[in-house]
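> return a 3D structure for these sequence lines:
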Amino acid sequence: MHFFISWVGSNLGFDKIILMSILNVLLTSLAYKYLKGRGYAYGLILLILLTNYYFFVIYFTLEKLKVAFIFLLLFLLIRKRFWLALISLAASLFAHFQMIILAALHINAGFLSAIKNATMPKKAFIKIAIYMACAGLLSLLLFQKYGSFIGAKVQYYFNFSRSQGLLSLRSALIAFFLTFLGAENKKKVIYYFIGLCICILFLGSDRLNMFAYFGFLHYINPKRIISKVSIVLLSGYLLYKTIMYLNLIYYFGG
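Model prediction:
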């Protein structure tokens, strides 16, 4: 998907820097709309977007993940339009293999929570089940086509994660604690972070801590005082990481 967008942009005469800048603006706009829809105050949204280490890494370094998150945010914003949402989800998975993990964690958390929730409307339950089945099918297709490549990546991350041990879980556990305190649906939070911690133990925390932060933003109720305090605290820490990262970019390039 990243290659296709780059190819289209190139044929339309866009310089790669211009194209990536356009995608950065699109990502930021979608993130703003998503956070606004979740009930985040304008000030909190600005704080998140301007201090977030993960956003800056995606802006400057992770081009494929940038495209994947754009389609993921589209999926989250248009979930009521079932088929368009499904296409967006598929595009996100094909843009970056790592999104298989995030999609599986999120959909599985919703599915398990729905099983426990007898009051959930039947249509909503069926929709979650269909998303889960489609995501699983798309993942199988990806593994069939790129199995050897994915296997090599998994083996590399697994070997790296063994050297970290349980320490690799520290950031995810902090995110879980803060998310649990500020969330309305605590069951979803538990299911999401259990799955994430298992993935981190096998694949390491290098990339997956980003998903811990995404889960935090997605599941908390931003109107709660504890959530606002958590956002400010995490933003302070991520601002420090952002400054260090931008310093590296300045001296050594992206």
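> for the rest of this, base every contact and every neighbour count on C-alpha atoms.
Noted.
> what about the helix or strand harbouring residue 4, distance to the chain center?
Take DSSP states H and E as the rule and residue 4 turns out to sit in helix 2-11. Counting by CA atoms, centre = their mean, to the nearest Å, helix 2-11 is centred 23 Å from the centre of its parent chain.
> go through it and flag the buried ones.
For helix 2-11, the neighbour count (16 or more other CA atoms under 10 Å) marks 2, 6, 9 as buried.
> nearest to residue 139, of these?
residue 2 (17.6 Å; CA to CA).
> in contact with that closest one, which residues?
63-64, 67, 95 (CA atoms under 8 Å, 6 or more residues apart in numbering).
> including distance to residue 150, neighbour count and secondary structure, could those go into CSV?
Conversion of those to CSV gives the following (distance: CA to CA, whole Å; neighbours: other CA atoms under 10 Å; DSSP: H, G, I helix; E, B strand; the rest coil):
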residue, distance to residue 150, neighbour count, secondary structure
63, 18, 19, helix
64, 15, 17, helix
67, 19, 25, helix
95, 14, 24, helix
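> that older thread, compute the inter-axis angle for the next helix or strand after the helix holding residue 4 and helix 2-11.
Sequence order places helix 16-37 as the next helix or strand after helix 2-11, per DSSP H and E. Helix 16-37 runs at 120 degrees relative to helix 2-11, counting by axes from the mean of the first three to the mean of the last three CA atoms, to 10 degrees.
> okay, buried residues for the following helix or strand past helix 16-37 please.
The helix or strand immediately downstream of helix 16-37 is helix 42-51, counting by DSSP H and E. The neighbour-count check on helix 42-51 (16+ other CA under 10 Å) flags 44-45, 47-49, 51 as buried.
> check the offset of helix 42-51 from the chain's centre.
Per CA atoms, centre = their mean, the centroid offset for helix 42-51 relative to its chain is 17 Å.
> show me what the helix or strand that that helix is followed by is packed against.
With elements assigned by DSSP H and E, the helix or strand that comes after helix 42-51 is helix 53-60. Secondary-structure packing of helix 53-60 (3 or more CA pairs under 8 Å, 6 or more residues apart in numbering; DSSP states H and E): helix 63-77, helix 225-252.
> one more, so I can put them side by side:
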Amino acid sequence: MSVLPQEELIKKWEREQDALKQQLVEGDTEEWQQTSGFAGLERVGGVDLSFIKGDEVNACAQLVVLSYPQLELLYEDSQMVTLTTPYIAGFLAFRETPFLLEALQRLKTKQPSLMPQVVFVDGNGLFHYREFGVACHLGVLSGLPCVGVAKNLLQMQGVLRSEEHLSQIRALKKGGDSFPLTVACGRVLGKALRSSDKSIKPIYVSVGHRISLDTAVQLTHACCRYRVPEPIRQADMRSREYLRKHYQCLDTQK
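A predicted model of the protein is given here:
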């Protein structure tokens, strides 16, 4: 199979992103999203990939499904995968999403009653260079509501880790407090959220698919026992543990 030069590959991916973006739904589409306390929401998913340190090709793709609001484990899937697609900034989804989709498909085949009603993705959604991060990609292709949650600020389009940004972080006094991430054109693409009273470092929440930003932020906060929402935290922990157990690997990386 021929490999496209990077410039051609980027153009191809840009066309695919643009086509998928036309299917993106930013608003709430589910009844549970519009009820007090998210009544009717019973299953929340989390996905992540963990790599062996020093190895950018072999990874553990992880899916977990937790009960809501208890946040207890209902299902987990750990699968070693080989990533053959190159990493290019802004196009991470083309490298990782196929394996996350496969995990969701395995669940749908084996235990369809445990399919998550919303999926938390370790990465950005609309808060992305091209307003279509991995959470959007996974959401559109799976058809599931998705929320992007990043642990670090993606600096872009006038949103920078400036003194003003740090001042806004300091103004977050308690868990649930947030402020908008407004890019240069004036569009709000996400929010910085103080996820718990104990954690002063925010997380960055953005819409993936079929959910509004306000609902995504509220649900993320509701799923946080610690700084990172429990579905992502469990996916991260379990993928790392899988690598340690099966590959005698003590060092893992994101």
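> give me the TM-score for this pair.
TM-score of the superposed chains, computed with TM-score structural alignment, normalised by the length of the first structure, equals 0.26; 116 aligned residues with a CA RMSD of 5.9 Å.
> returning to what we had before: which of the contacts of residue 2 of the first structure lies closest to residue 217 of the first structure?
residue 67 (19.4 Å).
> who are the contact partners of that closest one?
1-2, 23, 92, 95.
> how near is residue 238 of the second structure to residue 231 of the second structure?
Per CA to CA, to the nearest Å, residue 238 of the second structure is found 11 Å from residue 231 of the second structure.
> between those two, who's got more neighbours?
Between residue 238 of the second structure and residue 231, counting by other CA atoms under 10 Å, residue 231 is the more crowded of the two (28 against 22).
> quick one, what contacts the closest residue to that one other than its chain neighbours?
Once flanking residues are discounted, residue 231 of the second structure sits nearest to residue 46: 4.3 Å by CA to CA, 6 or more residues apart in numbering. Contacts for residue 46 of the second structure (CA under 8 Å, 6+ apart) come out as 63-65, 119-122, 231-232, 234-235.
> filter these down to the ones in helices?
231-232, 234-235 (DSSP state H).
> how about those in TSV, adding distance to residue 93 of the second structure?
Below are these laid out as TSV (distance: CA to CA, whole Å):
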residue	distance to residue 93 of the second structure
231	19
232	17
234	21
235	17
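> give me the element residue 242 of the second structure is part of.
Counting by DSSP H and E, residue 242 of the second structure is part of helix 230-247.
> wait, residue 65 of the second structure touches residue 45, no?
Yes. If you go by CA atoms under 8 Å, residue 65 of the second structure and residue 45 touch, sitting 4.3 Å apart.
> about what we covered before: buried deepest among the helices and strands packed on helix 53-60 of the first structure, which one?
Of all these, helix 63-77 carries the top mean neighbour count, a mean of 21, counting by mean count of other CA atoms under 10 Å.
> and after the helix holding residue 242 of the second structure, which helix or strand comes next?
Defined by DSSP H and E, the subsequent element after helix 230-247 of the second structure is strand 252-253.
> and that following strand, what does it pack against?
Checking 3+ CA pairs under 8 Å, 6+ apart, strand 252-253 of the second structure ends up next to strand 43-52.
> the helix holding residue 242 of the second structure versus strand 43-52: what angle between them?
Using the same axes, to 10 degrees: helix 230-247 of the second structure against strand 43-52 is 40 degrees.
> helix 230-247 of the second structure: which residues count as buried?
230-236, 238-243.
> for residue 122 of the second structure, grab the count of nearby residues.
26.
> now it: closest residue in space, sequence neighbours ignored.
In space, residue 122 of the second structure is closest to residue 149, 5.4 Å off (CA to CA, 6+ apart).
> touching, residue 92 of the first structure and residue 69? I think so.
Yes. At 6.7 Å, residue 92 of the first structure counts as touching residue 69 under the criterion of CA under 8 Å.
> ends of stretch 46-65 of the second structure, what's the gap?
Terminal-residue distance, stretch 46-65 of the second structure (CA to CA): 6 Å.
> so where do the strands sit in the second structure?
43-52, 58-67, 73-82, 118-122, 146-150, 178-182, 188-193, 203-209, 252-253 (DSSP state E).
> what separation do you get for residue 60 of the second structure and residue 48 of the second structure?
Taking CA to CA, one finds residue 60 of the second structure at 8 Å from residue 48 of the second structure.
> okay, and the common contacts of the two?
With CA under 8 Å, 6+ apart, residue 60 of the second structure and residue 48 have common neighbours residue 239.
> these two: who's more crowded?
Remark: of residue 60 of the second structure and residue 48, residue 48 carries more neighbours, 29 against 24, as counted by other CA under 10 Å.
> relative to residue 230 of the second structure, how far out is that one?
Counting by CA to CA - residue 48 of the second structure and residue 230 of the second structure are separated by 12 Å.
> hang on, isn't residue 45 of the second structure packed against residue 66?
Yes. The criterion here is CA under 8 Å, and residue 45 of the second structure meets it with residue 66 at 6.2 Å.
> what touches both of the two?
Counting by CA under 8 Å, 6+ apart, the shared contacts of residue 45 of the second structure and residue 66 are residue 231.
> quick one: which of the two has more around it?
A side-by-side neighbour count of residue 45 of the second structure and residue 66, using other CA under 10 Å, places residue 45 first with 29 against 23.
> ok, now which ones touch the more buried one?
Residue 45 of the second structure touches 63-66, 116-120, 231, counting by CA under 8 Å, 6+ apart.
> same question, residue 210 of the first structure
Counted by CA under 8 Å, 6+ apart, residue 210 of the first structure has contacts residue 54.
> so which strand or helix has it?
Applying DSSP H and E, one finds residue 210 of the first structure within helix 209-219.
> buried sites along that helix?
209-213, 215-219.
> can you check what angle separates it from helix 42-51?
170 degrees.
> tell me how far helix 209-219 of the first structure lies from the chain's centre.
For helix 209-219 of the first structure - counting by CA atoms, centre = their mean - the centre lies 7 Å from the chain centre.
> picking that back up, including distance to residue 98 of the second structure, could the contacts of residue 46 of the second structure go into a markdown table?
Output for the contacts of residue 46 of the second structure, formatted as a markdown table (distance: CA to CA, whole Å):
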| residue | distance to residue 98 of the second structure |
| --- | --- |
| 63 | 13 |
| 64 | 16 |
| 65 | 18 |
| 119 | 15 |
| 120 | 16 |
| 121 | 14 |
| 122 | 15 |
| 231 | 19 |
| 232 | 18 |
| 234 | 20 |
| 235 | 17 |
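> show me which of these is closest to residue 209 of the second structure.
Using CA to CA, those come closest to residue 209 of the second structure at residue 119, 9.6 Å.
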